[in-house]
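Enquirer: The sequence and its predicted three-dimensional model are supplied below.
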Amino acid sequence: MKVLKFGGTSVANDQNILKSIGVIQNVPGKKVVVVSALGGVTDSLSEAINNAKNQHFLYRNILQDLKTRHLEVIEKLLPERNNDKVLSFINISFDDINSLLDGCFLLGELSAKATDTILSYGELLSSKIIFEKLQSLSPKTAYIDSRELIKTDSNFGNANIDFETSNYAIQYYFDKNQSDITVIPGFIAQSHNGHPTTLGRGGSDYSAAVIASALDADELQIWTDVNGMYTANPKLVKQARSIPDISYKEAMELSHFGAKVLYAPTLQPVLNKNIPVYIKNTFAPDTAGTRIIPECDNSNEPVKGISHIDNIALLTLEGSGLIGVAGISEKLFCAVARENISIVFITQASSEHSICIGISEENAQRAKKAIEMAFQYEIRLQKIKPVIIEKNLSIIALVGENMKSHQGLSGKMFSTLGKNNVNVRAIAQGASERNISAVIDKKDVEKALNVLHESFFEDNIKQLNLFICGVGNVGGKLLDQLRQQADYLKDNLKLNVRVIGISNSRKMYFNENGVDLENWEVQLQSGEDNQPDAFIAKAEALNLPNSIFVDNTACPKVAALYKRFLSQSIAVVTCNKIACSSQYSEYEQLKKLSKKYNAPFLFETNVGAGLPIIDTLKNLIASGDKVHKIQAVLSGSLNFIFNNFNTDKSFHDIVLQAQQEGYTEPDPKLDLSGIDVMRKILILIRESGYPMEIDAIDNDSFLPEPVLQAESVAAFFESLKEHSNHFDQLYKEADQQSCRLKYVANFENGKASVGLQTIEKEHPFYHLEGKDNIVLFYTDRYAEQPLLIKGAGAGAAVTASGIFADVIRIGNI
């Protein structure tokens, strides 16, 4: 004998019912079929009850829609059959429901007994329809009302089963029943007084388990719309996968903590009988699903799943009056129990100064009142404080039978949450170590589930979520590189890099599943109008794990957002030099925020584009070395300009060429005035451990004053033409000395300067070609022969590669 239960989605309409019947017909041997109401019917009946209670006529419309829906299902399933019997049942049932709700409307209230009577019709209606269809296909099909088999007390809404009486009734009926298929409505039962009762939401699973246990069934099959129990909620964790085998105890823990595919009490009746339970997908019946058995080998996978419960309130009772006083916990729990409130989470500090309990949010005020009534004497004497309620919380639970045999799981769990700025409000772990539970903010649930799933289930593949501001020359190249290297990153570095948001100065576009990097330009054009505050607000609202903000702009307003990003544990990668070269206090604050919120702040491309200058400097300092002197050519654009400037080309034309090829800032005056180089040497000085401000750097400008005072880019270029003789003279003087012009940054003995210098042939800077940069670090270890870093220091592609490298660094942390 097999017991098959079909949930609401499996019998939601005529097409789904036919799929379920196909499953039934393919299961060999005798079987009992337990069915839920048509999908959504129980919710609609509850809505109708609430409208009637509130004296809204809308309940009549709801009932009419439900009746029409059932009649349409009959018409489609049984078009050529004499349906008088089932149609009569439908009409009588809805007349009964309507009468009860009319009374509720007049009185403005409805008893729990009457509520159960109304809700029971959902399963009665669906089971009658499915029985008629099955009988038309297989004459040896029987129907039995579960109210004749399952007997309960009168705890309406969540009735308790009398197993002795129910088991006898079930066994007696099936001893006589010779049918191949028996259809039974789930969820409903009958009190000893003869009134309809319900077994709580999810009670159809429970009904099926009770029948399977009473009959010593070979197996219990629960047919639903997913491929079994999952490692996490697949609606929240896209990478979640079904669990092939799981033990009773693990399945109970997961279902208790919110795995909705299985009603928590379901396993209790079959547990003692060692009846295997299969959770299968009605719409993909050939998939394996999940098998729930007494024991399974968990040696290689100590964590079986991650689950969560929403809408939790945390109630805290604290005060010196709790310390060393016997019976406090009993008094607390009894007060809550008298209100028939279930406690789902308990934790107590070892000091006995406080006790926390987690309950459903809807019961919080009632529980608070009950607890304070129980402790009114202690509260009046101020030995105990009034109960503190915290709402908008959720519980996440890590579940696995063999977790106790593996060290470090708790540390790994809380370290993973901490790295992603998920604040843990309370922790509980039972002595069995089968479950580690934590209370967190409800808004962080999706992030927490994803990072934990990534950490425990995804073969160490880490997902990075990028928000990219600026998709011009550098940003466009970065997107190309990310697209080209996506497979390499997954296969070799175990990184899945997704671009979630992009923006330029006009538009921004977001896709939580990842921007299509083949088509990002078209998507961006269809996006919404961009505002920096709106961009960061969207990134915060998505609250994705391993989020990285990438700034490819030179905009002060964007740089001003870094503090807000870091404070949300969103890493920042930037080629924008403004933040790190602003006031030292601002630079220092960004560093502190990065440490406090465990959010990397990387800016390798601030100096030398893609060259590993800052990273090398950090390693020197971290290893205990000390920088005494820096000499550097830090402007790829200026090096390009002076390497190509000669008597054959005007200075104006070379600067224009450098701008057109993307080597300078959009406003070339930033490069030629020395401001850009001042910012770069300042950043190196600060990274070397010296707290310097930019106005402490001497700037020996080679530009005539009128050029420096140009108020626009066009005026700047026009001024370069007007002062061409000045630039020609600079070249002529250097050429006469067999020297080359280089714009050099110096730092030594606490002083810094930038300016144009004539470089002799013997100097390392002389042979610096194209747009290359070069940096010489003189340190304790490199005192006589400096550490030299040299290479391309400008250009969109190399800058993008430097940003790319910073993203990878974060991924490898």
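Expert: All right, it came through fine.

Enquirer: From now on I want contacts and neighbour counts done on CA atoms only, so please keep to that.
Expert: Noted.

Enquirer: can you confirm residue 664 is in a strand?
Expert: No. The secondary structure assignment for residue 664 gives coil rather than a strand, going by DSSP: H, G, I helix; E, B strand; the rest coil.

Enquirer: excluding its backbone neighbours, what's nearest it?
Expert: residue 637 (5.3 Å; C-alpha to C-alpha, 6 or more residues apart in numbering).

Enquirer: what about the one you found, neighbour count?
Expert: Number of residues near residue 637 (other C-alpha atoms under 10 Å) recorded here: 27.

Enquirer: I would like the residues contacting the strand or helix carrying it, please.
Expert: Residue 637 belongs to helix 636-644 when elements are defined using DSSP states H and E. Helix 636-644 has contacts (C-alpha atoms under 8 Å, 6 or more residues apart in numbering) with 608, 633, 651, 654-655, 658, 663-664, 671-672, 741-743, 768-773, 792-794.

Enquirer: What residues does residue 296 make contact with?
Expert: Here residue 296 is in contact with 245, 246, 247 (C-alpha under 8 Å, 6+ apart).

Enquirer: would you turn those residues into TSV with secondary structure?
Expert: As requested, the contacts of residue 296 are exported to TSV (three-state DSSP):
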residue	secondary structure
245	strand
246	strand
247	strand
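
Enquirer: Nearest to residue 480 among the residues you listed?
Expert: Distance to residue 480, by C-alpha to C-alpha, is smallest for residue 245 among those, at 42.4 Å.

Enquirer: Use this one as the comparison:
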Amino acid sequence: MNVLKFGGTSVGSSENIKKVIKILDDYSQTEPVICVVSAVGGITDKLLNAGELAQQKNESYLSEFKTIKAIHLTILSELISNKNDSAKEYVESTLASLKSLLDGIYLINELSPKTKDKLVSFGELLSSYIIAESLKHQGLDALRKNCQDLVVTNANFTKAEVNYGITNANIQDYFKDVSQRITILPGFVSKSESGEITTLGRGGSDFTAAIVAAALKVNRLEIWTDVSGMYTANPKLVKQAYPIEKLSYQEAMELSHFGAKVLYPPSVQPVLNLEIPIHIKNTSDPEARGTIITNDKSNGFHNAAKGITNINNIALLTLQGHGMVGIPGFSKRLFETLAIEKINVIFITQASSEHSICFGIDEGDAYLAALSINQTFENEIALKKIDPIIVEKDLSIVALVGDNMKNHQGISGRMFSALGRNNINIRAIAQGASEKNISTVIAQKDVKKALNTIHEGFFEDQTKQLNVYITGVGNVGERLVEQIKQQRKYLKEQLKINLRIIGLSNSRNMIFDESGLSLKDWKEQLAIGEMASIEGFLERNKSFNLRNSIFVDVTANEEVSTIYADYLKESIAVVACNKIACSSAFENYSTLKKLSVKYSAPFLFETNVGAGLPVIDTLNHLIASGDKITSIQAVLSGSLNFVFNNFDDGTKFHDVVKQAQKEGYTEPDPRIDLSGVDVARKILILARESGTQLNLEDIENTSFLTKDNLNSNSVDDFYETLIADEAHFQNLFASAKNNACQLKYVAEFNNGQAKVGLKEIPKEHPFYNLQGKDNIVMFYTQRYPEQPMIIKGAGAGADVTASGLFADIIRIGN
């Protein structure tokens, strides 16, 4: 004999009930089936709401009743032909009795626990009748038995306690003579020994099914719901969550206690006592394997942890004070006070110093708990031996569960470090001696991020999700997006990095998608996006609160650079192509570096110097390994190198600069490059990364431009001055040619001093043959005193700059 229980969502519509009928038909082909059903989804809440409205003399209870009536009559008409007048008459008669009860509540202005039980029992009584009649209408051999005739309880209304001696005898006596293939039972409902209607409380339908299964000692209890078993995490919050094939009873109860809605532990205690397996199945996907819960703790799952779960709307209360230390009885008085007020304690932790006791309760009980505790300890509070109770709200408990966690080292460390890296503050921690559960209290706003972070670390195939926000999708930014689009599959398969672009912005518009933007038509999406805002971009990033978030700045905008600190404080990594932040006042640069460490948020800016060349990365590795930089010589401007490699006595300086701008080697305003400011910023950044405290004004900048060039009012005006001063530039070239030299714009750092300027480079120098837009950096260090470490390659261009940004993103992923 099989015992199957179907929850409210499984019987929430005629379509779902048809699925239930199909399942029952299939099962009944081989052996008899007992089917326990809940009320139609949402009806119990509607019944309670109608009762409360009636009690409050609010006539809108009539509207709620009409909704309840319409739902049941609609389901009935969709399942059974209108010719079946007896079924319709029964349902309407039952609904009329419900209406009379509500009218009575309205008249006497009272909704006692006894009346409440009678009220909510209508849900299961109606659903079970409709399903039984539908089965008969399909020609199946079925009957309905009212569980109120079988399950006997005490008179503790709304949460009655079962008299198992009488109940088990009733069930066994009844089913030994049942000949029908399918028996429908309403769950949740029962009667007291004196014949009064009672209910079994939260999880009542599961409880009914467990009682019947235990009484008949069946081989397995099946609980059918709207999901394919118990998941590694809430699939509504963690998209990568998946069903757990097997769980031990203890694991299932731990997961259910901390928020997993599939199973309510106390309700299945009867089958747990007899070690009857529980199989959780999906009504909409009967072929899915579901989850089997047994007493087998070595159930073959490769992870030490089995699942993550959470409870929201938690209040954390703390009783603390020096007067508690070494004084027995504080815990007893505290928890007795809560017990008297019938306040359930969900979470407890106590400092080893005995200076404080911290516990979590439902947020709705916080006011009463605080009031009662302060009254209990009124004398100690007045004498300042302890403080008034501290109440913190808007919290959640997140728990990691698994029988085998005890035998694995470092579980807690992995969990806490993953949360810390994502700026998730842990307010309290509790772990039982069995080590089957590690519970943390965190801000409720961080629950989704926390669940995804822990799930990624424990249950996914070592794939790390990176959530990227890019501002500045011009020439370089566009290439970066396209490179990411091209490489996403490779990153996922080879590097185990799931890289998603969540937000894009240019100077006009911005777009977002919390699940990741489709990159097929991102330009079209951006063109019709919402109005761009630097602050708005940050706020949307914060509101999504996604793990492993990365902000990428591909602008040259000073205002954007001033907001890096706000990102880092949210543990959001920053990747910057923009040089302004790292070449701003030393205090700001230093602050950003410190914030990066404090909030475990990488701050990477490789492309500030040398575009895609690993200049800063190499420098950092040298210093980290204990080496010391003594001097740096470099050609750091790909644009200036391009200009002077293409300028000669047969060209015009104006035309070469125009060509460099057209090909994307200079900034939109070429004065930034030609003035030497850009090179000065780069050598400043290298000097700072070498450990020297310098500011931009400390760098000697010998410009090769004329006063008119430097004082030009606009880009167009600047180009006019270049034409006018052509002779000046020709003289520079002629001097270099006469000396058999090449013109190179050189940056130098030596003995704590830095300078930039145009130099004539002789043939024997490594800079002489530097071609095109290439950069070169020579590091002289204690380990490389005579022959420097040289880094050379393309130092300008959209593709190589984008690849440098991409490399920084991958560094964060690794």
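Expert: Nice, thanks for sending it over. Predicted model only: the values in this text are computed from it and were never measured.

Enquirer: Same list, the contacts of residue 296 of structure 1, but as a markdown table with neighbour count and distance to residue 616 of structure 1 please.
Expert: Formatted as a markdown table, the contacts of residue 296 of structure 1 follow (neighbours: other C-alpha atoms under 10 Å; distance: C-alpha to C-alpha, whole Å):
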| residue | neighbour count | distance to residue 616 of structure 1 |
| --- | --- | --- |
| 245 | 21 | 49 |
| 246 | 24 | 49 |
| 247 | 20 | 52 |
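
Enquirer: Among the contacts of helix 636-644 of structure 1, name the ones in strands.
Expert: Counting by DSSP state E, the members of those that fall within strands are 633, 741, 742, 743, 772, 773, 792.

Enquirer: Which one (most neighbours) among those?
Expert: When neighbours are taken as other C-alpha under 10 Å, the top entry among these is residue 773 (27 neighbours).

Enquirer: Now do the same contact list for the residue nearest to that residue when sequence neighbours are not counted.
Expert: Nearest residue to residue 773 of structure 1 in three dimensions, chain neighbours excluded: residue 793, at 4.9 Å (C-alpha to C-alpha, 6+ apart). Residue 793 of structure 1 makes contact with 607, 608, 609, 610, 611, 634, 635, 636, 771, 772, 773, 799 under the criterion C-alpha under 8 Å, 6+ apart.

Enquirer: Mind telling me what residue 793 of structure 1 corresponds to in structure 2?
Expert: Under the alignment by TM-score structural alignment, residue 793 of structure 1 pairs with residue 795 in structure 2.

Enquirer: what separates that match from residue 639 of structure 2, distance-wise?
Expert: Distance, residue 795 of structure 2 to residue 639 of structure 2, using C-alpha to C-alpha, to the nearest Å: 8 Å.

Enquirer: So the spatially closest residue to residue 421 of structure 2 that is not a sequence neighbour, which state does it fall into?
Expert: Among residues not flanking residue 421 of structure 2 along the chain, residue 600 sits closest, at 5.4 Å (C-alpha to C-alpha, 6+ apart). Using three-state DSSP, the three-state assignment for residue 600 of structure 2 comes out as coil.

Enquirer: What is the neighbour count of residue 600 of structure 2?
Expert: Applying other C-alpha under 10 Å, we find 20 residues neighbouring residue 600 of structure 2.

Enquirer: can you tell me which residues contact the aligned partner of it in structure 1?
Expert: Alignment of residue 600 of structure 2 against structure 1 is given by TM-score structural alignment, with residue 598 as its counterpart. The contact partners of residue 598 of structure 1, by C-alpha under 8 Å, 6+ apart, come to 419, 420, 421, 569.

Enquirer: again, only using 10 Å
Expert: The contact partners of residue 598 of structure 1, taken as C-alpha atoms under 10 Å, 6 or more residues apart in numbering, are 418, 419, 420, 421, 566, 567, 568, 569, 570, 571, 592.

Enquirer: How about residue 461 of structure 1?
Expert: With C-alpha under 10 Å, 6+ apart as the criterion, the residues that contact residue 461 of structure 1 are 454, 455, 489, 490, 491, 493, 494, 495, 496, 811.

Enquirer: Can you check which part of structure 1 the strand ranked longest in structure 2 sits on?
Expert: Residue-count comparison of every strand in structure 2, with assignments taken from DSSP E, identifies strand 307-320 as the longest. With the alignment judged by TM-score structural alignment, the segment of structure 1 matched to strand 307-320 of structure 2 spans residues 305-318.

Enquirer: from what I can see residue 316 of structure 1 touches residue 372, true?
Expert: No. The criterion here is C-alpha atoms under 10 Å, and residue 316 of structure 1 misses it with residue 372 at 11.2 Å.

Enquirer: Show me the helices in the stretch 651-800 of structure 2, by range?
Expert: The residue ranges that make up the helices of the stretch 651-800 of structure 2, judged by DSSP state H, counting those that start in this stretch, are 653-662, 671-674, 677-689, 707-710, 715-724, 726-738, 798-813.

Enquirer: closest one to residue 605 of structure 2 among those helices?
Expert: Nearest of the helices of the stretch 651-800 of structure 2 (C-alpha to C-alpha): helix 798-813, 7.5 Å.

Enquirer: Give me the mean deviation of the closest one from structure 1.
Expert: After superposition onto structure 1, helix 798-813 of structure 2 sits on average 0.6 Å from its aligned residues (mean C-alpha distance after the TM-score superposition for structure 1).

Enquirer: buried stuff in stretch 363-382 of structure 1?
Expert: When burial is assessed from 16 or more other C-alpha atoms under 10 Å, stretch 363-382 of structure 1 yields the following buried residues: 363, 364, 367, 368, 370, 371, 372, 374, 375, 376, 378, 379.

Enquirer: Compute the first-to-last residue distance for that stretch.
Expert: In stretch 363-382 of structure 1, first residue to last residue: 25 Å (C-alpha to C-alpha).

Enquirer: Where does it end up in structure 2?
Expert: Per the alignment by TM-score structural alignment, stretch 363-382 of structure 1 matches residues 365-384 in structure 2.
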